[in-house]
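Undergrad: no sequence on hand, only this structure:
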């Protein structure tokens, strides 16, 4: 075998070794991500935490103009939760904001929860869930069937 062939063989072996290490690293990262997701749930199947973050912002919304919106970023576990966990998830959000005037002065009782549950069921993988106290209460079925899912307009009140 010539020196050039030996060099080419050595380079190919080095590249194969690097590829094997990269594959092992990717597999380890995937296992770590799966373990983290599993650790996010308790043994009972409930999430340890449902809300990654939430903050009030003002948004210009059709039918309303400028209104307060609570932008909720759910945890990965919350994005996969079943309907049996919505009470726990909403309670966590409530505990975070129950003394905030934008929450306590809500004139549409039940609307914030309805919007929250609609996001859980209808658009769980949307990056942020925006829920607004100004929106009217509508039925669960109506909230899911609106052309602007989970975001009822004033004209939708009573649906």
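TA: All right, it came through fine. Not measured: the values here are computed from a predicted model.
Undergrad: make it CA atoms for all contacts and neighbour counts henceforth
TA: Fine.
Undergrad: pull the contacting residues for the spatially most central residue of the chain.
TA: The centre of the chain sits closest to residue 74, judged by CA atoms, centre = their mean, with a distance of 3.6 Å. Going by CA atoms under 8 Å, 6 or more residues apart in numbering, residue 74 touches 50-53, 128-129.
Undergrad: what's the closest non-adjacent residue to it?
TA: Of all residues not flanking residue 74 in the chain, residue 51 sits nearest, at 4.5 Å (CA to CA, 6 or more residues apart in numbering).
Undergrad: can you check residue 104 too?
TA: Leaving aside its sequence neighbours, residue 104 sits nearest to residue 98 (CA to CA, 6+ apart; 6.5 Å).
Undergrad: next up, a second structure to put side by side with the first:
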């Protein structure tokens, strides 16, 4: 064998040995060892999950006394406006508020329309209802910001009542004038109005009178007075609505 061939074979053997060694260290997907896992600071950095940001505005609890009840309202921000001539106040909160009471025997009932009935010993004594569109925020600071909840809080739902004989119909009729903030208000305002009406006029504490009242609250908010008659038949809420709040036996 020529010397040149010997040299060439030696070089080839060295190249082959280098290739085998390289595959052994790095792994070639055919059973060799896998590449070593990263160690040190880089590996530790990738394995640590980022911490969630801290809440910049923790919930705040604000208490306001209404009808002798300490009503607690919890939200990121709560602003209570000054009391108006009719006794109502505007409550503005950031986001959806939560409610509670700090008065023994008092509780709250939240309705699907976002209104809230405040009860004491089971009797409605106040109501929170979504404010009329365009009403300013508490403190008169202008239109509410996006995500704000603006509510009207009140405890006087009934302006006046008067009995009269309605000729040509069936007998006595009670003209009920609700407070302006109750007209078009949420379900909680009807709770409060019904309770105060029954206390002032016990004749209204019947199924037919309550259904007539609810019918007017729902369908005739702008009517000057809501006329309720105790002699009208009890046909249920749907029947009362179908009769335009004036059910008859015929």
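TA: Looks like it came in fine. Just so it is clear, the structure is predicted and the values come from calculations on it, not from any experiment.
Undergrad: how about the residue nearest to the centre of the first structure, what's its partner in the second structure?
TA: In the second structure, residue 74 of the first structure lines up with residue 178, judged by TM-score structural alignment.
Undergrad: got it, and residue 141 of the first structure?
TA: By TM-score structural alignment, residue 141 of the first structure lines up with residue 238.
Undergrad: residue in the second structure paired with the residue nearest to residue 74 of the first structure?
TA: In the second structure, residue 51 of the first structure lands on residue 158 (TM-score structural alignment).
Undergrad: show me the contacts for that match.
TA: Here residue 158 of the second structure is in contact with 176-179, 193, 196-197 (criterion: CA under 8 Å, 6+ apart).
Undergrad: quick check: of these, which lies closest to residue 14 of the second structure?
TA: residue 193 (100.7 Å; CA to CA).
Undergrad: follow-up on the earlier one: give me the neighbour count for the match of residue 141 of the first structure.
TA: Burial measure for residue 238 of the second structure: 12 neighbouring residues, criterion other CA atoms under 10 Å.
Undergrad: can you map out the helices along the first structure?
TA: Secondary structure of the first structure (DSSP state H): helices located at 3-39, 76-79, 86-97, 101-104, 111-122, 140-145.
Undergrad: list the contacts of the fifth one.
TA: Read it as helix 111-122 of the first structure. 78-79, 81, 83, 86, 90, 129, 131-133, 135-140, 143-144, 149-151.
Undergrad: once aligned to the second structure, how far is that helix on average?
TA: Compared with the second structure after fitting, helix 111-122 of the first structure has a mean deviation of 0.5 Å; criterion: mean CA distance after the TM-score superposition for the first structure.
Undergrad: okay, and that helix goes to which residues in the second structure?
TA: Helix 111-122 of the first structure lines up with residues 208-219 of the second structure when matched by TM-score structural alignment.
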